[in-house]
Every structure is written in structure tokens, then in C-alpha cells.
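Peer 1: sequence and predicted structure are below.
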Amino acid sequence: MLNRLHMLVREVAQTEVMPRFLDVGISRKADGSLLTEADLAAQAAFAAKLPDIIDRPMLGEEMTAQRQTELWRHNGQGLWVVDPIDGTNNFINGLPHFALSCAFIRNGRPQMGVIYNPVSDECFYAERGGGAFLNGRPLPLRNVQKQLHEAIAGVEIKYLRSGKLSSRMNTLAPFGSIRSMGSSTLDWCYLASGR
């Protein structure tokens, strides 16, 4: 099943996302965040094809919060969770740091998942009890032997816009430097791979 999911995520990236990269229609959601035609097309493609792998409902990022909550509460025995483009702002602005993200969750616990950056052709995937991989190579790719003061911290700055914490992060942080790259799924994959 993981191999089928891996192939599906790549297919959706090639048919629905990449043809729209650098040329996509944009709108705003009710919360003010950006939404593209590519997000909607990819989410629709996942909704149509994921039941062929495991016939369970899909919770997509572009659904209403009410619908997401309803799906989460009533599908403990299995639920697909999809972010059709994590890093939509990067995608819109032509920055090649975004990913398609799809996981199967049972009783609130991930069973398998795939995160794919179609620009770099890096596909991270894992299955419960089976390890995690990047394009067939087991993670981590390397073991990092750094001290905290040498580390790069992945921080989403927009959530720290006000208050003392953002100032302190820049002046008193215990780590070496900060990156805000715009795709949390890729940030987590990078951490798991030892980057």
C-alpha cells in the first residue's frame, strides 16, 4: 500500500500541481490565507484516487474547519489526511520549496505517509514499524554531532510577530541561526534526515 501511495502522490504532483507552477490562479480563503487552483485540483485528485488504496474518507486542508472536525471525530478506524500543497505561499511565488503531503491515520496514529517535493524530486515516506526513507535511502541520512549553539532552528516567524519572544529569539537564542522556509512538512522531513 505504501508503494501505491508513493506512486499516487507523484502522479498528482505531475498532473495537477507542476503544470500550474509559476502560472496559477489565486484566491483567498475566509481566514485570509492563500488558495490556488492547484491546491483544489490536487485535493480533488486525492479524494478520487485514495479510496483505491484504502477505502476510507479523506480530510483535506482545503475543507472547512467544521468538515475537518466532523471527519476527525467520526473516523477513528481510518482516515486519509492530505495537505495538497504545504507551502502554498512558496508555490505561488515561484519558490521551489513546497510539498504534497498525504498520510493514513488510524485511531489518531499515523500508519503511513508520503511527503513529496516535486521540484527537487525528493520523496520522504514512512510506514509504522517499517522505518522512514528518502528516495529509497533509510533515514537519517547522516548523524549530526553538533552542539545546540551550532544548530539551525526551523522557526515560523509569522507566528512570533509580536511580543518579547520574537525579540528574544533573535538576540538570546541558544541555537546558531534561524530559518523560516515555509513548508512545515519539509522542515520535519529535513530534521528526520539529519539535515
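Peer 2: Looks like it arrived, so ask away. Bear in mind that the values here come from a model prediction, so they are computed numbers and not experimental data.
Peer 1: alpha carbons only for contacts and neighbour counts from here, please
Peer 2: Noted.
Peer 1: could you look up the SS state of the residue nearest to Glu122 when sequence neighbours are not counted?
Peer 2: Using C-alpha to C-alpha, 6 or more residues apart in numbering and skipping the chain neighbours, the partner closest in space to Glu122 is Tyr116 (5.8 Å). Per DSSP: H, G, I helix; E, B strand; the rest coil, the local secondary structure of Tyr116 is strand.
Peer 1: and the comparison structure, right after this:
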Amino acid sequence: MSLFGRVAREAALEAGCYMKRRLGKIKELSFKGEINLVTDVDKKCEALIIRRLKSHFPKHEILAEESGGDRQSCAYRWVIDPLDGTTNYAHNFPFFAVSIALERELKPIVGVVYDPMRDETFYAERDKGAYLNRKRMHVSKERSLSRSLLATGFAYDVKRVLQNNISNFNKFVMSAQAIRRPGSASLDICYVASGRLDGFWEMKLFPWDTAAAVLIAKEAGGKVTRFSGEPYSHYDEDVIVSNSKIHKQMIDVLRSKRRRSWRR
């Protein structure tokens, strides 16, 4: 593991341990928009992560969900989601994570996603494979969408706009074995990387949602594109992540005009 990776892992563990201790003890709860929650724990975890990263790499840029970005004219930038799954956290639902990625010239080269409730660290460096708690991991081998377990999520404006992923959800319900909506995109994607899920799709995502997890999925043998099938960047809003074997089937479902009708 490189110095970049070690520091990112240490930062993720520190933030994750803090949020686990504070679970059920939120002091401040506010909203970004109508229903997008932010807590004092989000802010504290972000501060802990940035402090540790800056202590080792003071010239690196930062792009973080709560505090935004700084400009250092450096090729390296850390992309941080201090608490991916804030709504879950606020309701004491134990599915949330810390996500930290390092970019070099806008391309992720290190990714760490830490689940403090299960003490699971998903980790990858470019061209070095993907690991779960130091053990090499790989995507599933499922070839049929009809036998696949998928996950997705919904943007915070789901109740106010037409492009809200509901129609896509309906189509996949009729095409896949089952769909899950756990509420943390970074963990969902890491579950594809570890073979627990076969595929994931979502729209209206932000760079900090996917930067680390997408690298991890690719290094585990997964395929990542936009809904159109074009190459994906974590600065794009829509993404498909799969074990590669069901990828075309997922694209075909998203391109279909209507959901399949139920037939007995």
C-alpha cells in the first residue's frame, strides 16, 4: 500500500470510528434544500479527514461534500464524502460509509470506502487490484440479469422532478431477480466490487459519491459506464456499475421505452 493509500485509510478509519461513537447522539441536524440532511457529525468527520490529509500533503487540493473545494494548483486532489448515507445515519439505520479518493489530473488513483458498522475497508489503487480488509476481491460471475441482484438510489429531488429514476426502477423490477435501495452509493458500488451485488445504477450523483468506489469496482473486474454506454467519469451524473457480464443487459433495459408487463 502506498503512502497515499495508508494515509487515506487512516483518515477513513478515524472518521468512521468517530461517527460510530456518535451514532444516536446527533447534536445538530439541518437541511441542504428541502430534504437533504446534514449533521454536525458530517462536518466533524470532514474536518478530521481534511486535517489528516493536509498534515501529510499540504499542497494537495481538496473537494469535499460539506466544505466544497480549495484551489492549490496541484495535480493531486482528494475527493471526500465524510458520511455517505446521512439520512440512514440520522435514523440510526446502520448503512453508511466514509469515502475518500485521490485524483491525479482528475483520474482516481486511490480509493478507500470504510463501513464502520461492519468494520469493512474497501480499498484500491490503480492497476493494483481491489481489496476488502486486505483480502483480494472480485465481482460476481452472474451472466443473466434475470438472476441478478441490483441496487440503486434516488436523488433528493425525487418528489419534485420527472427525471427521478422511478421509471428505471420499474423497468429493472421486471427484469432483475430483485432490487435493493440501501441508501449509500459508495457502499452499493463496493458491494458490486465484492460480488454481493451484481449491478448498480443511479443518476444525479456527485463526484464524492463515486470517485473512490468506482475505482474499487474497476480494480475488482467490474465495468463502469454512463447510461448511454459511454465512458464514465465521476464528474458525470449517471452511472452503471456491473460485474461486466450483465452490463449490456442493463443498458438495454435503460434504453427500453417502457417497463415490461407482468405475465403469468
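Peer 2: Structure received. Keep in mind the model is a prediction, meaning the values are calculated, not measured.
Peer 1: returning to that earlier point: any idea what the residue nearest to Glu122 of structure 1 aligns with in structure 2?
Peer 2: Tyr116 of structure 1 maps onto Tyr114 in structure 2, with residues paired by TM-score structural alignment.
Peer 1: please list all residues in contact with the residue nearest to Glu122 of structure 1.
Peer 2: Listed by C-alpha atoms under 8 Å, 6 or more residues apart in numbering, the contact partners of Tyr116 of structure 1 are Val9, Arg10, Ala99, Leu100, Ser101, Glu122, Cys123, Phe124.
Peer 1: quick one: contacts for whatever residue of structure 2 lines up with the fourth one?
Peer 2: Spelled out, it's Leu100 of structure 1. In structure 2, Leu100 of structure 1 lines up with Val98, judged by TM-score structural alignment. Contact partners of Val98 of structure 2, counting by C-alpha under 8 Å, 6+ apart, are Ala12, Ala15, Gly16, Ile80, Asp81, Pro82, Leu83, Asp84, Val112, Val113, Tyr114, Asp115.
Peer 1: wait, which of the residues you listed is closest to Ser184 of structure 2?
Peer 2: For the contacts of Val98 of structure 2, the closest approach to Ser184 of structure 2 (C-alpha to C-alpha) belongs to Asp84, at 5.6 Å.
Peer 1: any idea which residue sits dead centre in structure 2?
Peer 2: Closest residue to the average C-alpha location of structure 2: Ser186 at 1.7 Å, with C-alpha atoms, centre = their mean.
Peer 1: hang on, it packs against Leu83?
Peer 2: No: in this structure, Ser186 of structure 2 is not within contact of Leu83 by C-alpha atoms under 8 Å, at 10.1 Å.
Peer 1: hmm, back to that, just the closest of the contacts of Tyr116 of structure 1 to Gly131 of structure 1, please.
Peer 2: Closest to Gly131 of structure 1, out of all of those and judged by C-alpha to C-alpha, is Phe124, at 10.9 Å.
Peer 1: need the contact list for the closest one.
Peer 2: Contacts of Phe124 of structure 1 (C-alpha under 8 Å, 6+ apart): Val114, Ile115, Tyr116, Ala132, Phe133, Leu134, Asn135, Cys189.
Peer 1: for the buried ones among those, write the corresponding ChimeraX selection.
Peer 2: A single ChimeraX command selects the buried members of the contacts of Phe124 of structure 1 (16 or more other C-alpha atoms under 10 Å):
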select :114,115,116,132,133,134,189
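Peer 1: distance to Leu40 of structure 1 for the contacts of Phe124 of structure 1 - can I get that in JSON lines?
Peer 2: JSON lines is the format used below for the contacts of Phe124 of structure 1 (distance: C-alpha to C-alpha, whole Å):
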{"residue": "Val114", "distance to Leu40 of structure 1": "19"}
{"residue": "Ile115", "distance to Leu40 of structure 1": "18"}
{"residue": "Tyr116", "distance to Leu40 of structure 1": "17"}
{"residue": "Ala132", "distance to Leu40 of structure 1": "28"}
{"residue": "Phe133", "distance to Leu40 of structure 1": "28"}
{"residue": "Leu134", "distance to Leu40 of structure 1": "27"}
{"residue": "Asn135", "distance to Leu40 of structure 1": "26"}
{"residue": "Cys189", "distance to Leu40 of structure 1": "24"}
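Peer 1: how about the strands in structure 1?
Peer 2: 26-28, 34-36, 58-60, 79-86, 99-106, 109-117, 122-127, 131-134, 137-138, 152-154, 177-179 (DSSP state E).
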